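A.B. asks: Need a 3D model of the following:
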Amino acid sequence: MNWAERISPVVTSIPPSGIRRFFDIAAEMKGVISLGVGEPDFVTPWHIRESCVHGLHRGYTAYTSNYGLLELREEIARNIYNNYKVTYDPRREVLVTVGVSEALDLAVRALLSPGDQVLIPEPCYVSYKACVILAGGQPVPVPTALENEFRVTVEQLEKLVTPRTKALLIGYPNNPTGAIMPMQELAAIARFAKKHDLIVISDEIYADLTYQGSHTCFASLPDMRDRTILLNGFSKAYAMTGWRIGYALSNPDFIAAMNKIHQYTMLCAPITAQVAAVEALRHGKDKMEKMVAEYNGRRHLMLKGLRGMGLTCFEPKGAFYIFPSIRETGLTSVQFAEELLKTEKVAVVPGDAFGESGEGFVRCSYASSINNLTEALERIERFIKRLNESG
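C.D. replies: Purely as a prediction, here's the structure:
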């Protein structure tokens, strides 16, 4: 039997993650410095891990409510209010998920009907388009550019909105570019969403990793709370990637719809991880801020180093990625990444993995030690020099 013929054509049409491809190659090579996967190099702070151990000792090994531990939902709602002055009912408007990835998947599946269009500014996280396609929707890429620091504009959105457009999916601070959106520009997008009666899915997983100014929560904008599906989690800011804890906040009817899918697939997020998330929100701010300060120092190191070797690179103001242009080398994004990995053993991700507008760039994660980043910069500079000499 030919199993390839039995696989859903929708699944077959979706390419594998461009991030994971280079991560898998790098994992099989010795001496590689990986700037590929967006994972903090910090271990989850001890007090957070200890809360999990303590919970296990107390026998916390059972299912929780499908919605998640009420204690955690209360802390999430309190945190959102304290930071952004947006109020959510922890009993009806908060859903704890298995990472933000599940929250995104549930959101688009609960929202979209076959053929519904979703506007997605690019470059963007690799899961956005795939999740929309798997939900039966049609992703509509909205290209952004280096010249505007990869910020999407209302003018761009107006050119692509149609009567079939149902939602706008945004993620700022942005993965892969590190771009942020000033409040006044987000407010203009909010007015656009209201004008066209769109739902906004706002992925704010990097909200706490904002280095200049303060993060604007999309739901805090005028008239946007009840038009927004707000997604966030613990992976990046609290160095809790493997714990797989995220959450969604929205209208109670919509959260109930998301939960309907969640209860038939995941049932609930792991209780031990939920206990750890409670501890992170209650007592993890100081440790989180120290990690963010460390990322900020690395951000400056990478920006100076990449510009110093002649690469055009705008200053990322959020997340922990930098997105240099490699157009000057004459190589495509994939060629550059493959040659760099083969000759200098530095793994970066080709920009086109994040959409067509990412072609001509590569994503470098600076969620790595200063020593690794310094060595990686030396290897990249050596690679660039050889390209210049041979060109």
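
A.B. asks: Could you use CA atoms for every contact and neighbour count after this?
C.D. replies: OK.

A.B. asks: Report the secondary structure element holding Glu381.
C.D. replies: helix 370-390 (DSSP states H and E).

A.B. asks: one more, for comparison:
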Amino acid sequence: MANTSDLPAVVIPFYNRDKVIPPEPQEKQTFHARCHCGNVEFDLTIPTAILPLNAYICSCSSCRYTRGALCSLHVALPQTISPEWTNGRINVSVHKSPGSGAGGHGQRLFCPTCGVRVGLFEPRMAQWVVSTSLFRDTTAGPLFWSVTCFGFYKSPRDGGLLSWLPDGVGGKPLHLGTVPYDFPPDEALSIRPDGTEWLCVACFCGGVAFEIPRPAEAVRGDPHMARCVAPPLEKDNDEDKGEGKGKWKWKAYMDFGGDSWALSGAQGMPWVQVPRAVLSPAVPTTLEFGTVKTYKVSSTLTTGFCEYCGARVFLRDEEEGKKEADKGTEVLNVALGLLRAPEGAKAEDWVVWRAGRPEGVEEGKRFDGEFVDAMAEGMRRWGLDRYGEALEFDIV
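C.D. replies: Model prediction:
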């Protein structure tokens, strides 16, 4: 177990080691956590004197590829606080990163039914670390966390989520921290015999893997599939504007709505829209292949996640599926955090971001207004710089 005096200074706020719990008696507040399906539920009882706790964003490759998001968002609980399981059981799946050594280090817990990330117990720190997106009871009063830290900020190579938070969160700059170990991703493009480029999409464990091409003429010429092709951008022809000049790209967007919030483990989910018919190898209409397990989010939404490592893979609108599946033109939301783009986590050589109008902003602000406001404004400013305008195109 690490003592605070033994820790690098940068780590202390990440693990809330700067929070001193006062002696009893003390005023406390209880917060309820629940995965999307309700299979995993627990309470946290926290002294109000140490609130809010610091929450941290992590954009290491394992967090991105075990979620399908651009990051994870966690709160490390003080050492004397742990989850109080409230539904009579602890029913979680466990994924352990290869090479993480003996014991609990490198283990990540998620719900085996809906795939929602629960968190982990970090034995080296003797602390529980929980996903903030499990806490969605807006009647419980103020949040018990504030996003103050950002870890592994160099891992995405293109800034990742940090490029959308230039001023931090809530007007406060973020504490940046990283360590010299990360899982090196495999990010080489596949070049077919005809010279076409294909981009790998894969979860952390590799149980789910497929490739997407660029939007071909057949896609651009189809009235329905063309709706997920990004509009051409003049800025892509500027030599100083990065990757992807003169290439057709797919539409990408951030979704802060309630379902994406709950499913992501990151308080917001990045999606890229791609027709199912172009994926290789072919993805069945059930979405179940490799280690994909499906979960019915609602009467109109189905999601797919890796049942081994928990990565979110797909989100499908069932009305969209019914109308278009037989014609082979069904459009899927693919978890953008799984794209293995060589240029960086935001995959700018392959997608155009709807930076001016993220999805579900007002709903997301009910859960964490500071974070969502900062993200929406940061994306708008980034879009103005990157594209010359904050794009607001429609999505399928």
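
A.B. asks: After superposition, what's the TM-score, could you say?
C.D. replies: Laid over one another, the chains give 0.22 as their TM-score (TM-score structural alignment, normalised by the length of the first structure), with 162 aligned residues with a Cα RMSD of 7.4 Å.

A.B. asks: in the helix holding Glu381 of the first structure, what counts as buried?
C.D. replies: Buried residues in helix 370-390 of the first structure, counting neighbours by 16 or more other Cα atoms under 10 Å, are found at Ile370, Asn372, Leu373, Ala376, Leu377, Glu378, Arg379, Ile380, Glu381, Arg382, Phe383, Ile384.

A.B. asks: packing partners for it?
C.D. replies: Packing partners of helix 370-390 of the first structure (3 or more Cα pairs under 8 Å, 6 or more residues apart in numbering; DSSP states H and E): helix 285-308, helix 333-344, strand 346-347.

A.B. asks: ok and that helix relative to helix 333-344, angle-wise?
C.D. replies: Relative orientation of helix 370-390 of the first structure versus helix 333-344 (axes from the mean of the first three to the mean of the last three Cα atoms, to 10 degrees): 110 degrees.

A.B. asks: what about Lys323 of the second structure, how many residues close to it?
C.D. replies: 12 (other Cα atoms under 10 Å).

A.B. asks: can you tell me how far it sits from Arg108 of the second structure?
C.D. replies: Lys323 of the second structure sits 38 Å away from Arg108 of the second structure, going by Cα to Cα, to the nearest Å.

A.B. asks: ditto for Phe14 of the second structure
C.D. replies: For Phe14 of the second structure relative to Arg108 of the second structure (Cα to Cα), the value is 18 Å.

A.B. asks: Ser190 of the second structure too?
C.D. replies: 30 Å.

A.B. asks: These two: who's more crowded?
C.D. replies: Arg108 (23 against 15).

A.B. asks: which element follows the helix or strand hosting the more buried one toward the C-terminus?
C.D. replies: Here Arg108 of the second structure sits within strand 107-110, counting by DSSP H and E. Downstream of strand 107-110 of the second structure, the next assigned helix or strand under DSSP H and E is strand 117-122.

A.B. asks: ok now do Ser127 of the first structure, which residues does it touch?
C.D. replies: Shown in contact with Ser127 of the first structure (Cα atoms under 8 Å, 6 or more residues apart in numbering): Ser101.

A.B. asks: State the distance from it to Ile133 of the first structure.
C.D. replies: 10 Å.

A.B. asks: Would you agree Gly369 of the second structure falls within a helix?
C.D. replies: Yes. Gly369 of the second structure: assigned to a helix according to DSSP: H, G, I helix; E, B strand; the rest coil.

A.B. asks: With adjacent residues omitted, what lies nearest to Leu169 of the first structure?
C.D. replies: Ile201 (4.8 Å; Cα to Cα, 6 or more residues apart in numbering).

A.B. asks: Double-check that neighbour against Leu231; I have them as touching.
C.D. replies: Yes. Applying Cα atoms under 8 Å, one finds Ile201 of the first structure in contact with Leu231, separated by 7.5 Å.

A.B. asks: Which one of the helices and strands packed on helix 370-390 of the first structure lies nearest to Ala27 of the first structure?
C.D. replies: strand 346-347 (9.7 Å; Cα to Cα).

A.B. asks: so what does the helix or strand that the closest one is followed by touch, helix or strand wise?
C.D. replies: Downstream of strand 346-347 of the first structure, the next assigned helix or strand under DSSP H and E is strand 349-350. Counting contacts by 3+ Cα pairs under 8 Å, 6+ apart, strand 349-350 of the first structure packs against helix 18-27, helix 333-344, strand 362-365.

A.B. asks: can you tell which of the ones you listed is closest to Tyr295 of the first structure?
C.D. replies: The minimum distance between Tyr295 of the first structure and those falls on strand 362-365, with 10.1 Å, by Cα to Cα.

A.B. asks: and Pro139 of the first structure, what is it in contact with?
C.D. replies: Pro139 of the first structure neighbours (Cα under 8 Å, 6+ apart): Gln117, Val118, Leu119, Ile120, Lys129, Val132, Ile133.

A.B. asks: before we move on, what SS does the third one have?
C.D. replies: To tie it back to what came earlier, the one meant is Leu119 of the first structure. Assignment for Leu119 of the first structure (three-state DSSP): strand.
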